[in-house]
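# Below is the structure, and that's it, no one-letter string:
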């Protein structure tokens, strides 16, 4: 069985879990929580970077990060979330934009969670917030098309928006009604989105 090392609140772990569900592979994956701050957690032996998500294969080798893992799962399933031709690059671009949005949001959270108040860099936080704002504005201006079966770009975007709901109390919603409608449609069509929502 494959083992996914992740955290319930991770948008990138959530991306892997939704991709696995869409591809029909979730029953082949054991999900094991990882503590990235614990030096004793085997995660640091499984992934020298000590980051999540990390996928442990049946032979003990590991894959990371989420982009590599979802490519592997798509390969394992014989395809399904990565289109071919020029559409593939449109999906990879959307995944990169969504992952970048998620990264910038995550870095803002880490700045307040792990750095003492007197050491925080307001300009650096504002720079990360600007990335989130510009990404949301671009996506609001042209929300992605949504086929019957979600592809990797749409999955990544839903997870990034879900993370903004979790850690920023959904403040993005007021100024992005088209994205809100898009995410609501995604949630209806992809039950794994609600099933993987962090409820802690």
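Looks like it arrived, so ask away. Treat the numbers as computed from the prediction; the structure is a model and nothing was measured. Numbering: from 1, shown residues only.
# contacts and neighbour counts: CA atoms only from here.
Fine.
# measure the closest residue to residue 194 other than its chain neighbours to residue 76 for me?
Sequence neighbours aside, residue 187 is the residue nearest to residue 194 in space, at 6.6 Å (criterion: Cα to Cα, 6 or more residues apart in numbering). Distance of residue 187 to residue 76, computed by Cα to Cα, to the nearest Å: 25 Å.
# okay, those two: which has more neighbours?
Neighbour totals were compared for residue 187 and residue 76, and residue 187 leads with 15 against 11 (other Cα atoms under 10 Å).
# how about whichever helix or strand the more buried one is part of: buried residues?
In this structure, residue 187 is located in helix 177-189 according to DSSP states H and E. By 16 or more other Cα atoms under 10 Å, the buried positions in helix 177-189 come out as 179, 180, 182, 183, 186.
# pretty sure the second one contacts residue 171?
No - when contacts are counted by Cα atoms under 8 Å, residue 180 is not listed as touching residue 171 (11.2 Å).
# one more structure, for comparison:
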């Protein structure tokens, strides 16, 4: 299988951590692509008409895209380790969706600064995206800590990748302030080998 990726994408990082945690590294070839909404990589376009990463090219079926689709596929292939059955499954899926929402808002903030001409940027729009992140993080801190501290699942991986991306691109926003429980959880989780080995390049 071929995984189209960029090392700074939090959506890609979710998949790379899943691959490591489920022991599928030897089965996944990484194809590095440089793509933005304004300039799609031709290799990626051939695999995913939406030109988004990650995209997983399979030998026995169409290319999969959207990180949650890829995560579900690879987890099933790896023995159903990260999506629990029963009532907890819905909590895991909700946590993963919350994490993806944080990522989306943080990526949009990054694009606004990097891709839009300065005279056309909307600070109030950026702050609207940050408000989504703040609310989601506060909810994780007050509502979801028992789930985050349970057995490893895809919700935890997603949340860790989302928080790490906020640190990476928007560290000056100091999301930890007032979220002590979540900050303590993340400090421990980010020391996992799979997190350390998938950290984005700095600079």
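Alright, I've got the coordinates. In this text, all values refer to a predicted model and were calculated from it rather than measured experimentally.
# Structure 1: helices as residue ranges?
11-22, 43-46, 66-77, 86-114, 122-141, 152-167, 177-189, 191-195 (DSSP state H).
# elements contacting the longest one?
To tie it back to what came earlier, the one meant is helix 86-114 of structure 1. When contacts are defined as 3 or more Cα pairs under 8 Å, 6 or more residues apart in numbering; DSSP states H and E, helix 86-114 of structure 1 packs onto helix 122-141, helix 152-167.
# for the second one, same thing?
Using 3+ Cα pairs under 8 Å, 6+ apart as the contact criterion, the elements in contact with helix 43-46 of structure 1 are strand 54-56.
# Map residue 177 of structure 2 onto structure 1.
Counting by TM-score structural alignment, residue 177 of structure 2 lines up with residue 174 in structure 1.
# Relative to residue 143 of structure 1, how far out is that match?
Residue 174 of structure 1 sits 16 Å away from residue 143 of structure 1, going by Cα to Cα.
# Please identify the most buried of the helices of structure 1.
Of all the helices of structure 1, helix 11-22 has the most neighbours on average by mean count of other Cα atoms under 10 Å, namely a mean of 25.
# What are the contacting residues of that one?
Identification of contacts with helix 11-22 of structure 1 by Cα atoms under 8 Å, 6 or more residues apart in numbering yields 6-8, 26, 52-53, 66, 69-70, 73, 81, 99, 102, 149-150, 152, 155-156, 159-160, 162-163, 190, 192-193, 196-197.
# give me that answer again for 6 Å
6, 26, 53, 66, 70, 156, 159, 163, 192 (Cα atoms under 6 Å, 6 or more residues apart in numbering).
# likewise stretch 102-115 of structure 2?
Contact partners of stretch 102-115 of structure 2, identified using Cα under 6 Å, 6+ apart, comprise 126, 129, 133, 162.
# Excluding sequence neighbours, find me the nearest residue to the third one.
Okay, so that is residue 133 of structure 2. residue 102 (5.2 Å).
# Residue in structure 1 paired with that neighbour?
Aligning on TM-score structural alignment places residue 102 of structure 2 opposite residue 101 in structure 1.
# Show the contacting residues for the residue lying farthest from the centre of structure 2.
Relative to the mean C-alpha coordinate of structure 2, counting by Cα atoms, centre = their mean, the farthest residue is residue 119 (30.0 Å). By Cα under 6 Å, 6+ apart, residue 119 of structure 2 lies in contact with nothing.
# and it, how far is that from residue 169 of structure 2?
21 Å.
# same deal with residue 107 of structure 2?
Distance of residue 107 of structure 2 to residue 169 of structure 2, computed by Cα to Cα: 8 Å.
# for residue 61 of structure 2, same thing?
For residue 61 of structure 2, the distance to residue 169 of structure 2 - Cα to Cα - is 35 Å.
# and if you look at residue 82 of structure 2?
The spacing between residue 82 of structure 2 and residue 169 of structure 2, counted by Cα to Cα, is 27 Å.
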